[in-house]
Structures are given as C-alpha cells and as structure tokens.
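Colleague: here is a sequence together with a model predicted from it:
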Amino acid sequence: MDSLITIFLPLALAIIMFSLGLGLTLDDFRRVAARPKTFAIGAGAQLILIPAVAYILVLLFRLPPELAVGMMILALCPGGVTANLLTKLAGGEVALSISLTGIISLVAVFSVPVLTAFFASHFMGLDAPAINVTSLGVSMFLITLVPVAIGIAIRKMAEGFALKLDAIVSKLAVVLFVVVVVGALAANWRTFMDNLAVLAPALILLNIILLGAGIFFGRVFGLTLPEAKAISIETGVQNATLGITVGSLIVEQASALPPFSLPSAVYGITMYLVSIPFVFWLRGRRVEAMQ
C-alpha cells in the first residue's frame, strides 16, 4: 500500500496531466480571450456551481466529517483528460473542453489547497488535520502543472510526435488510474462498505445534477449545442485521481489512503455509470443553436 501512495498515485496523476498537456496548444488558451462569455459560463459552473451543489448534498446526506471533506475536495478538482475524451465522444466542442480543463487546472493549484483547509476546519473543527497550504500547493504544482507544461512544450516542438505519444500515454494513464482506484477501495474496504449506501447515491446525484446543468445553461445563455455539451461534461466529470491525491497529501505519513480520498475513489467508478449513458444521449442530439 505504501507503493500505491508514494509511486502509483502521483505517477498516475502526473501522466494524466502530461497527457492533457500533449493535447493543448497555445491557440486553445487564445480562444478564451476570443470567447469570454462562453468560457465564463463554463468556469463559473466549475468554480462556483460544483462546490455549491456538493456542499448541499453533503448536508442532505449527512456524510461523516472526513467523507464530507473528501467530497468537497472532489468538487474543487477541475475536469481532466476523461472529460475531454467524453466531450469528443458526445460531439461537443473539444477545444472549449480542453481550454477549460487547462485553465481551471491552473487555478486549482491555488484554490484547492486554501479551500481544502477551509472545508476541513468547517466540517471537522478541532479534529481537522493540520494542512500546510503552501506545501500542498507546491505538491500540486509539481504533479499537475509541470507535467502539463512539458506536454505543451513537446506538442509545440513536435506536434506529430506528441499526437502519437498521447495515444500511448492516455492508455497508460487509464491503467494507472484503475490501479489507484482499486487500491484505494481495497485499503478502505470496511469504510467503503459502511458508507456505500450513503456515499454512492450522493456522488451519483452530484454527477446527474452537474451534467444536466451544462445543458440548462446552454439553453439559458443561448450557446450552441456543442458548447453546451462541452460545458456539461466539464462540469459533471471531475478529475478523480487529483481528488484521491489531494486527500492523501493532507494526511502526513499516510501508510494507506485515508477516508478523505474515498469519495474520489468511489466517484472514479460511479461517474462512468452515469456519464457514459448521458454521453451517448448527447451524441444523438442535433447540432443546432440552443435558443
């Protein structure tokens, strides 16, 4: 279990973020400035709506304090490569999805440590772990933004090679992700079983609400259907590996994944049960302006 935390967990996250970087170009970031309204809707959904919905569900389902913190950590995480792939499968605007993932991942390096400390204190009070916000931020920078930057650099210097490499790296990331999720559940099997009846419905409902929100905002703000699809999936699909990693980083010298990581580990399974059928439903929708 020590190797899961010290090797596979950060390695899986770093490879996932490296894969994200391979799919990014500087033009993806320039599109943000060219389409401020669309990006603002997606960013607002990720930075405000997701934590708000998660907080309400934590209260409604009366999750134990450690699991409540874990669910908020998940809600603070950006979308990931999985969201980009699902957006492509659904016929959404992939460039918008990648732009949102890239920039919100940058914001997360600063927002996640601060808000994780806040929610830990809020739900656990004096029992909250002592969270070194600076140390957590540096750790996130090293295992998220550095791999993304390397991926972007490779894509800029050798685009053809980057695209071929991405196909390999993406598959490797999936394998490592499975190892992390299975290991997390195995290490916390008793806690997982004791809280499954409450935790799984809360996470499934979170997924459903957030996926639906993207389509709703698309109708309200008059976005195109591909834009709404991208925002829907970016809002509804979080980076579970990052959530597991952050949950383990806030516990010093952990020899097993703590309960803080459990919601993200369970979500790593339930999100596919909800997202895949939703994506195929979106795929069948006509591409038209949503007025």
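Modeller: Structure received. Quick caveat, the model's predicted, so the values are computed rather than measured. Numbers count the residues shown, from 1 in each chain.
Colleague: contacts, neighbours, all on C-alpha from now
Modeller: Noted.
Colleague: ok, and what's touching the host helix or strand of V246?
Modeller: Remark: V246 resides in helix 240-249, with elements defined by DSSP states H and E. Under the contact criterion Cα atoms under 8 Å, 6 or more residues apart in numbering, helix 240-249 has outside partners 5, 9-10, 12-13, 70, 73-74, 77, 136, 177, 180, 254, 257-262, 264-265, 267-268.
Colleague: the structure to be compared is supplied as follows:
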Amino acid sequence: MKLVNLVNYVFKEHLSWIVVFTAAAALLFPSAFAWLAVWVTLMLQFIMFTMGATMKTSDFSEVFKQPVRVLAVVATQYIFMPLSAYLLAKLFQLPAEVALGLILLGSVPGGTSSNVLTYLAKGDVALSITATSVSTLLSPLLTPVVLSVFGGAFIEIEFWSMFLSILQVVLVPILLGLVANRFFGTYTEKMESYLPTFSSIAVLLVLAGTVAVNRDNLITTGWVIFLVVFLHNISGYGSGYLVSHLLGFSKESTRAIAIEVGTQNTGLAASLGLAHFTPLAALAGATGTMVHTLFGSIYASFCAKNDKRQAQALEKKHSLEKTTSVQAANY
C-alpha cells in the first residue's frame, strides 16, 4: 500500500515530466515501443473500465445541482473545440489525414487527467468529474456526429463504424466497470487506490505506442503539429474562460471548465485515428497527450501559486489593519 501511495504521489506531482520522458523514450527507441500500438484499444478499454469502476452516484450530483455548468462544459467541448480544430487545420493547410486527426482530437470527450489538473489548480473538482463523466457517456453519439460535420471536409467519415467503435472502446467498458462496482463494491473499494496508478500507466503506454509509430512524422513535421495542437489547447482554455465569464461562474468553476474544455481524451483520439484511418490521423492525439499535460500542469501551478500569493497578501492586510486598530485604541 505504501508503494501504491508513493506511485500515486509521483504521478500527481510529476505527471508532466513523466509524460515528457515517456515521449522522449518512444522517439529515441521507437522499435522498443511500436508493438504497443497494437494494444492501444485494449489499454483504452481498461482506462474506461477503471473510470466506470470508480464512478459513484455522487459523481453526477452536479448535473442536478447546477445543470447549467455541466451543460456549458459539454456544449463548449462538442461545438467549439471541433470548430477550432477545423479552422486551425484550414489556416495551417494541414494534410488531410493530419487535419482529420486534429478535428478528431477536438471531437472526443474530456480526458480523465482534467480531474487531476483541476485538483492541482484549486478548481471545482466535483464539476470536473461530473463533466468528464457526462461528456464521455455522450461520446458514442456526439463524437461521430461532430467528426462527420467538420472532418467530412477532409476525409469521408463512416458514422456507424465509428459509433460502434466508440461503444466498444468507451461505453461498454464503463458499463462493465459500473456493474463491477455495483456487485463487487467491496472489492472495487479496496482496489480504488490502485486503479488511478494502473490507469495512468495505461495512458503512458498509449502515448508511447502512438509516438513510436509516428516517430518519423513527428521528426519531420513535429514543430507544426506541436504548434497547432498547442493553439487548439489554448483556444479551449480561452473559450472556457469566456463562457464562464458570460455566465458569471465562480473562480473555481471557471478553472474547472477551462481545463475540462481544453483537455481532451487524447488516448481515445489516438486510438480512433489508428483504428479507422492511419498513424497520421493519430498524430494530433499523441501530441495532445504531451501538450495538454504540460500546459495543464503549468496552468495548475500558476493558479495554485496565485492563490497562495493572494492569501498571503490578504493575511498581511488583515495583520496590518489589526495593528493599526490596536495602535489607534492605545492612542
């Protein structure tokens, strides 16, 4: 148990560096990791199963408490993010399959790493968990729809094939996880501390596999892909802030929404790209894992440090006011 807690702590505190190290290893030694690409779908199914196994009724409480916030996340995620990807693909004149991969990245639900990033950023974790769950459960229908609308301009999309694929990769494993939680709750509770670690390792293996098979493409066009994916990621944070400002949400909710909209399920994007198209279509998903984690970690660190500075300034102000008040009373 101590080892598991240590590993969980390392992943939480040093996730960005672990992601960079994994990607670098896959780039330097692609032959050692390329075989993982065959197992990307299975690993993603395991991640979704762990998500379902740890879901609780309370995870959806935000839907009933403040449905507007959850609706704001899901609507922004499935409308703005694919549109942003489409416009960036046109602006940078990306090759058809690379452009499709970027739009695919914008069409998938929020990633589970958004929950960790929201926690580190001192945001509304309950909202983040609920939004991730809802957007993921809606993904079998919404992802093929928005991908057909925006990605159809580049490559013909087989709607029902992708719909069934997402059912198999996302919804079925989640439902099996929920069933396991329902009938074997005693055991899943004991495993709950282990599952995030196993899930994180699976995400890293997905990253390593997709980076390895895209090694040559990343080397030749890497800077363009990184730039476009970064701009797409930034646009998600910006749209989250804009929507939150217009609707008057709290600082904590705003941070959660910005992270949730900007942080996609990159593993799912990479898996669908490999399964339905070519390794080029998985390029944005592989790059997104690195970009989303790195920028998200930087953003979370900035938010936490900013809160600390504000708390210290407020404490100093109260201390000064107290001193002034005592001096005035003595006078």
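Modeller: All right, it came through fine. Every value quoted in this text rests on a predicted model; they were computed, and no experiment measured them.
Colleague: fetch the TM-score of the aligned pair.
Modeller: Here the TM-score of the superposed chains, computed with TM-score structural alignment, normalised by the length of the first structure as the reference length, equals 0.86; 277 aligned residues with a Cα RMSD of 2.4 Å.
Colleague: the following helix or strand past the helix holding V246 of the first structure vs the second structure, average offset?
Modeller: Secondary structure here is assigned by DSSP H and E; on that basis, the next helix or strand after helix 240-249 of the first structure toward the C-terminus is helix 262-283. The superposed helix 262-283 of the first structure is, by mean Cα distance after the TM-score superposition for the first structure, a mean 1.1 Å from where its aligned residues fall in the second structure.
Colleague: pull up the aligned stretch in the second structure for helix 262-283 of the first structure.
Modeller: Equivalent residues of helix 262-283 of the first structure are located at 283-304 in the second structure, counting by TM-score structural alignment.
Colleague: on that earlier part again, corresponding residues in the second structure for the helix holding V246 of the first structure?
Modeller: Residues 266-275 of the second structure are the counterpart of helix 240-249 of the first structure, counting by TM-score structural alignment.
Colleague: compared with the first structure, how much does that stretch deviate?
Modeller: Between stretch 266-275 of the second structure and the corresponding residues of the first structure, superposition yields a mean separation of 0.8 Å, by mean Cα distance after the TM-score superposition for the first structure.
Colleague: now the residue mapped onto L4 of the first structure from the second structure, nearest residue through space, not along the chain?
Modeller: Taking TM-score structural alignment, the alignment pairs L4 of the first structure with L36 from the second structure. Leaving aside its chain neighbours, L36 of the second structure sits nearest to G209 (4.6 Å; criterion: Cα to Cα, 6 or more residues apart in numbering).
Colleague: and the one you found, what pairs with it in the first structure?
Modeller: Using TM-score structural alignment to pair residues, one finds that G209 of the second structure aligns to G183 in the first structure.
Colleague: which element, helix or strand, includes its match?
Modeller: Assessed by DSSP H and E, G183 of the first structure sits inside helix 159-187.
Colleague: on average, how far is that helix from the matching bit in the second structure?
Modeller: In the superposition with the second structure, the aligned residues lie an average of 2.6 Å away from helix 159-187 of the first structure, counting by mean Cα distance after the TM-score superposition for the first structure.
Colleague: following that helix, which helix or strand comes up?
Modeller: helix 189-221.
Colleague: helices and strands around that following helix, which ones?
Modeller: The elements that helix 189-221 of the first structure packs onto, with contact taken as 3 or more Cα pairs under 8 Å, 6 or more residues apart in numbering; DSSP states H and E, are helix 50-61, helix 225-236, helix 262-283.
Colleague: buried residues in that helix, which are they?
Modeller: By neighbour count, with 16 or more other Cα atoms under 10 Å as the criterion, the buried positions of helix 189-221 of the first structure are 192, 195, 199-200, 202-204, 206-215, 217-219.
Colleague: now swap in stretch 147-160 of the second structure and tell me
Modeller: By 16+ other Cα under 10 Å, the buried positions in stretch 147-160 of the second structure come out as 147-148, 150-151, 154, 157.
Colleague: now which residue in the first structure aligns to M51 of the second structure?
Modeller: Residue correspondence, TM-score structural alignment: M51 of the second structure in this structure matches L20 in the first structure.
Colleague: closest one to F141 of the first structure among the helices and strands packed on helix 189-221 of the first structure?
Modeller: With Cα to Cα as the criterion, F141 of the first structure lies closest to helix 262-283 of those, at 19.7 Å.
Colleague: need the residues that contact that closest one.
Modeller: Residues outside helix 262-283 of the first structure that contact it (Cα under 8 Å, 6+ apart): 67, 70-71, 74, 86-87, 89-91, 181, 184-185, 188, 192, 199-200, 203-204, 207-208, 211, 229, 237, 240-241, 243-244.
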